[in-house]
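Novice: all I have is the shape, not the residue letters:
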């Protein structure tokens, strides 16, 4: 059943053309990894340069775009490639692009990318 909603309400509810996509990731680090330095590098080299937002820590988190925008597949690929290239990361898994406001656990299926 499709509801007819005003533009203002669609924006407030983050649906339709205002849907925001992002992704989740999990990483396993080596025992002697400096996770603080890894996060600092991650924020400055990837997150800030692509105008992204990151919630989490070195072992996993959520990535979305600043403002009312969606992460692109190019952004996702760049973030995951950077993480996979790090020697501190033993294994890495991530979801595809999911709705950051209304996604369900079923929609958050993870794909193993490294390890």
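Specialist: Looks like it arrived, so ask away. What you are looking at is a predicted structure, and each value in this text was computed from that prediction instead of being measured.
Novice: hey, let's count contacts and neighbours off CA atoms from now on
Specialist: Fine.
Novice: in stretch 44-61, what counts as buried?
Specialist: Across stretch 44-61, burial judged by 16 or more other CA atoms under 10 Å covers 46-47, 50, 52-54, 58, 60.
Novice: between those, which is closest to residue 26?
Specialist: Ranked by distance to residue 26 (CA to CA), the buried residues of stretch 44-61 are led by residue 60 at 4.0 Å.
Novice: take a look at this one as well, against the first:
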């Protein structure tokens, strides 16, 4: 594919200066967590993300956090999500990946993004 793209095309493809960042989360619940407790946790998690203007795509144990509108998640928002997750009693553990490209996960993160 050509690398000499117009600004309009770079924006449409979400590349270069228009790269959008997010991060993956893996959630491990305590063994005694039932379905209703998991559902309640997921509802609270989605509500908390909504308050931070973030979106979540995934299931109850794995997903991707991105900005709810066009743009990138920043390190501060990622840290806020980690802090919220660490305060939850339903989880045995969780992991959050470093920031990564939302559209092209195999591509490195631009320094300017």
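Specialist: Thanks, I have it. Note that the structure is predicted; figures quoted are calculated from it, not measured.
Novice: where do the strands sit along the second structure?
Specialist: All strands of the second structure, identified by DSSP state E, fall at 21-29, 54-58, 62-67, 91-96, 100-101.
Novice: among those, which is nearest residue 3 of the second structure?
Specialist: Proximity to residue 3 of the second structure (CA to CA) singles out strand 100-101 among these, at 17.8 Å.
Novice: that closest one corresponds to what range in the first structure?
Specialist: Aligned by TM-score structural alignment, strand 100-101 of the second structure falls on residues 98-99 of the first structure.
Novice: if I look at residue 86 of the first structure, how far off is residue 20 of the first structure?
Specialist: Distance from residue 86 of the first structure to residue 20 of the first structure, counting by CA to CA, to the nearest Å: 28 Å.
Novice: ok, the two, which is more surrounded?
Specialist: Per other CA atoms under 10 Å, whichever of residue 86 of the first structure and residue 20 has more neighbours is residue 20, with 21 against 11.
Novice: tell me, how many residues neighbour the closest residue to that one other than its chain neighbours?
Specialist: In space, not counting the residues next to it along the chain, residue 20 of the first structure is nearest to residue 70; the distance is 4.8 Å by CA to CA, 6 or more residues apart in numbering. The local packing of residue 70 of the first structure (other CA under 10 Å) involves 22 other residues.
Novice: so residue 70 of the first structure touches residue 21, yeah?
Specialist: Yes. Residue 70 of the first structure lies in contact with residue 21 (CA atoms under 8 Å); the separation is 4.6 Å.
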